[in-house]
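A.B. asks: quick one, structure for this:
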Amino acid sequence: MQHGNGGKAPLMYILTLAESKQIIALKLCILVYYATRGKETPKELQLRAAIASIERNSLVVATTGFGKTHIMALLILLEKSTSNKIFITISPLKRLQVTQVETFLTKYQIPTISINHDTPKKKEFWRDRIHNGHKNSSQIGTARHLIVTAEQLFKSAEGHHSRFALLLRDHSFTHRIAHLNIDEIHFVHYAGMERFGIPPFRPSWGRLSELKMPTCPPHVQKTIEMLIGADYSLINHCVNRADIIYARHCVVGSFQTLENYLCFIRTPFPPNGTLHDQPRVLIFFDNSTLARIAAKFINQNAPPQFQGTNFACHYYSDMSSTYLDIVHQEFTEPDGPCRILCATSGESTGIDHPDVRITANVGVVEPTDDEQRKGRGGRDGLGALHLILYEPWVLDIKIEEFDNKNTTFSDDPNQPRTMLKKGSNKRERLSRSGLESILAPCVREYRAEYFCNRSSTRLDYNAWCCDGCAHAKPLCLQEHLPGPIWKDHSPGLKRKRDDLEGDDDDMDSEVDEVDDNDKDAPTDYSSKKRKGEHRKPLVEHLLRWRYAEHEQDPLHDVWPEHLIISDANIASLCSIHPINFKSPKDVVNANYGQQKFLR
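C.D. replies: The predicted structure is shown next:
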């Protein structure tokens, strides 16, 4: 033990506790030290949160990368290994579940299983791995920790209970529950409730209070109090990290001007350079189509020695699980070939990327979402740049346009200018807090104010604070990017629409129109779409082909049709304009989904 931290137990804090709590704190330190083979001991705030959670509900507010998973592990380790008690964590994303299961199994040696829509339905699996419901039966071999998606707790939209929801009606199972953790609890507010006229897209999160069993601004905290009640312990930690540099940049033209993404490729690249000369970059898109197109464009402009590889990849939930697993692994492994990842929000929540040097938002999002995305960078302690890209039209909107006292959400800092609907475009969806993030003189100071953070370290920074900051040395964005910032104002493609408004609903819209008289037009027409009336017969033809291929395989009983090509990727393939296909090889090699995994 040492008086400082330095990887040792926080002795000075422990000595301030009552004797009974000192014993618990020291026991937790020993348990973690043993479980991690001497590599880790709890931080002071982690101990405070764990001890507070033993006796009452607690809400932990901390920056991404702080170690909130560690707090969950402390509570599980404190329970005797011979106990039949189980711990449940509600988690928002399947990809996050995968990461969490691996962490609890390998780092803390805690038997953990994820439960979601893909979990096996066989009775034997549930009996042997989760809960043996026979009277006086042993629970040896079952998991001590269950990581569950919220949808598994309630009836489905079709009115059916999941197997886990049925298990919650079994008193022999509920009697075993020792503790319930809700990870990323801000999803209750952002995903589980109607917001500005738009229905909740994950309504199960809004129903968690029915069970009766991280980054958090005040208006979200009010929502959470509806769930856990007013009697709880609040453990609040600074949301700003000193090793993160904040910057904002207005792109040329629009986000569809693909040259704006060249700044993320190291240029010039060393003649004998290796993959490690290209910094890891994680770019977040709110439109999966644009993420795919941008990844292809970056690959086309990659250094010659890396062209034809997975130098840049796209990642979004409609892809096959095989593809997503491969891309995630190639981006997170130290020697993985993927150096630039164009992703949607699935890679922003709780996923550990050890060596990302740049995170970028393509678009203006609310600070809570931005905090999740920013937190993927610099998790190895070496710092990172967080860049917010925005289009010129953002500066045409005045902050006074949000002062609408006639709305029911006038006190919400994330309010838009008007009520929203499903088809609202990104101009209409722009929030007050998003615009304020762009206009604020100091991003770090604005975020501390938004999250009501009063920590003495909330404005600390290592070398640079942010662009436009008056109390720190000036930041030159170009010096922190591997490639030159695009400044040409003559886009090569003429577009029928200014932008891809909305999300994946735009997969079926005709986006680009090529001007044949434009000699400087690029040869990449991957975003040009097939006419709608031509798609349906092609989809039907491919579905019949897939069925026939599957039936002819001797092993068709043990693997599903979608492993040939999924329904989503058939739809994506049929939307691509024929000009992109000049040979069968173009179809197989096209980076339009999971086609590279065609059997």
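
A.B. asks: hey, let's count contacts and neighbours off CA atoms from now on
C.D. replies: Will do.

A.B. asks: all strands for the stretch 151-300 of the chain, in order.
C.D. replies: 177-182, 233-236, 244-250, 280-285 (DSSP state E, counting those that start in this stretch).

A.B. asks: contacts for the shortest one next, please.
C.D. replies: When you say that, I think you mean strand 233-236. With contacts defined as CA atoms under 8 Å, 6 or more residues apart in numbering, strand 233-236 is touched by 45, 48-49, 52-53, 56-62.

A.B. asks: ok, back up a step: tell me the most buried of the strands of the stretch 151-300 of the chain?
C.D. replies: Highest mean neighbour count among those (mean count of other CA atoms under 10 Å): strand 280-285, with a mean of 26.

A.B. asks: which helices and strands does that one pack with?
C.D. replies: Helices and strands touching strand 280-285, by 3 or more CA pairs under 8 Å, 6 or more residues apart in numbering; DSSP states H and E, are strand 340-343, strand 356-362.

A.B. asks: let's see this one next, to set against the first:
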Amino acid sequence: MDTDLPLEPDFAGLTTEEARKLKDEDVGKAYAQLIPTDDRALPASFWDPYSPREKVIGQRCCLLLWIVSQYTVVPHSFQLQAAIAMITGRDVIVDVGTGYGKTFCMVIPALYFTGRILLVVSPLKRLQVLQVLLFEKYGIGCTSINEDTPNDHALWARIESGHFPVLIVQPEHLSSLYKGHRTRLSKIMDENPGFLKKISGICIDEAHFVFTAGLDLYGVPAFRPAFGRLGSVRVRLGKSRIPVQALSGTFPPHIKEAIISTLVMNKNTLLEVTLSSTKEFGPWVVACFQATLYRGCRGGGGVGALGGPALAKLAASGTPFILPGTKVTLPSLFLAGGMVK
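C.D. replies: Purely as a prediction, here's the structure:
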């Protein structure tokens, strides 16, 4: 009698394309076979709150990241929580400090979707350069859109066709008008419904800018009002089908509430992922000094009385200016609040 049992499939050498096409019933087998069980592994209890469908999505995400990282990276719990939520259509707030790996919360959905476009709103051109390099490191086609993007017909044809799965965009280029002119990206969004249908979601990095730069505060006009208009951009794209992920290490309660409201987030299904931050004074700096640092306003005394231009000059010089009762110097304030341009 033949007692041989059917052999389990061997998933060694699995490619990203094969991982995306795996049958749902094989995803768990591949996950068990390929993902290490050392200290990088997710605890078994991580999967308890998830439905079978969400578990398959999460394990497929783990396989994709494992493969593109050359078998070195397993996502942390918070990264996978944020990714699963966004992939299944939920809004997400990622309240995690600098250096913890927020970027993987954006990388994982970009890996999961094929033939789609993930919009990443990023405030600074230097940050955009670094983000493009990181996405490309994991095999994700990516380009940035800002005022330096060339008026190159071939490039814009690739952007419009969906050639780049990730577009890292300054918020001004999602607005209908920028500096009195209609932006190229806005025109594509208005005139090409096929492009809109490809958009899988919006990730807003350094999302505290929605409050600190996008809204009128303390009687002073917004520094970058396009951040404050991102909610209307979302509605324009189709709020009900486009999930939004807001990421920052600077989310004190009043900023978080303003972001939820401005971005028209669904509080009923919103996922908030929070890790404690080592940036001791970051939220306080942004909340109390953003007007002074950015707009040259004058405070009532102490550091604020220096005014914005004087503060910037002092910070650039590196001259130690220690806040009373702390060990924080003025240059540290700029860095802690993400204010360096």
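
A.B. asks: out of the strands of the stretch 151-300 of structure 1, which gets nearest to T69 of structure 1?
C.D. replies: Checking the strands of the stretch 151-300 of structure 1 against T69 of structure 1 by CA to CA gives strand 177-182 as the closest, at 9.9 Å.

A.B. asks: and for that closest one, what's in contact with it?
C.D. replies: Taking CA under 8 Å, 6+ apart as the rule, strand 177-182 of structure 1 contacts 72, 85-91, 213.

A.B. asks: between the residues you listed, which is nearest R544 of structure 1?
C.D. replies: Closest to R544 of structure 1, out of all of the contacts of strand 177-182 of structure 1 and judged by CA to CA, is S91, at 37.6 Å.

A.B. asks: number of residues surrounding the closest one?
C.D. replies: 26 (other CA atoms under 10 Å).

A.B. asks: contacting residues for it?
C.D. replies: Contacts of S91 of structure 1 by CA under 8 Å, 6+ apart are 97, 147-150, 182-184.

A.B. asks: I would like a ChimeraX command selecting only the buried ones among these, please.
C.D. replies: Here is the ChimeraX command that selects the buried residues among those (16 or more other CA atoms under 10 Å):
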select :97,147,148,149,150,182,183,184
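
A.B. asks: go ahead and confirm D183 of structure 1 touches I90.
C.D. replies: Yes. The pair D183 of structure 1 and I90 passes the contact test of CA atoms under 8 Å, sitting 5.9 Å apart.

A.B. asks: once you drop chain neighbours, what's closest to W205 of structure 1?
C.D. replies: G192 (4.5 Å; CA to CA, 6 or more residues apart in numbering).

A.B. asks: try T112 of structure 1
C.D. replies: H145 (4.7 Å).

A.B. asks: can you tell me how far L127 of structure 2 is from C288 of structure 2?
C.D. replies: Note on L127 of structure 2: its distance to C288 of structure 2, by CA to CA, to the nearest Å, is 24 Å.

A.B. asks: repeat for F223 of structure 2
C.D. replies: 16 Å.

A.B. asks: so which of these two has more stuff around it?
C.D. replies: Neighbour totals were compared for F223 of structure 2 and C288, and F223 leads with 18 against 12 (other CA under 10 Å).

A.B. asks: just give me the match in structure 1 for the more buried one.
C.D. replies: When structure 1 is aligned by TM-score structural alignment, F223 of structure 2 is paired with F201.

A.B. asks: hmm, A191 and its match touching each other?
C.D. replies: Yes. Using CA under 8 Å, F201 of structure 1 is in contact with A191, at 5.7 Å.

A.B. asks: overlap in contacts of the two?
C.D. replies: Common neighbours of F201 of structure 1 and A191 (CA under 8 Å, 6+ apart) do not exist.

A.B. asks: distance of the alignment partner in structure 1 of P150 of structure 2 relative to L435 of structure 1?
C.D. replies: When structure 1 is aligned by TM-score structural alignment, P150 of structure 2 is paired with P120. Separation of P120 of structure 1 from L435 of structure 1 (CA to CA) stands at 45 Å.

A.B. asks: the more surrounded of those two?
C.D. replies: A side-by-side neighbour count of P120 of structure 1 and L435, using other CA under 10 Å, places L435 first with 21 against 12.

A.B. asks: can you tell me which residues contact A291 of structure 1?
C.D. replies: By CA under 8 Å, 6+ apart, the neighbours of A291 of structure 1 are 284-285, 314-315, 342-344.

A.B. asks: if we only consider the residues you listed, which is nearest to E428 of structure 1?
C.D. replies: Of these, the one sitting nearest to E428 of structure 1 (CA to CA) turns out to be F285, at 17.5 Å.

A.B. asks: that closest one reaches T359, doesn't it?
C.D. replies: No. With contacts counted by CA under 8 Å, F285 of structure 1 stays clear of T359, the gap being 11.2 Å.

A.B. asks: for K8 of structure 1, give its distance to Q22 of structure 1.
C.D. replies: 16 Å.

A.B. asks: ah, wrong one, I meant V239 of structure 1
C.D. replies: Counting by CA to CA, the gap from V239 of structure 1 to Q22 of structure 1 is 28 Å.

A.B. asks: and S575 of structure 1, by the same measure?
C.D. replies: 63 Å.

A.B. asks: the two: which is more packed in?
C.D. replies: S575 (24 against 17).
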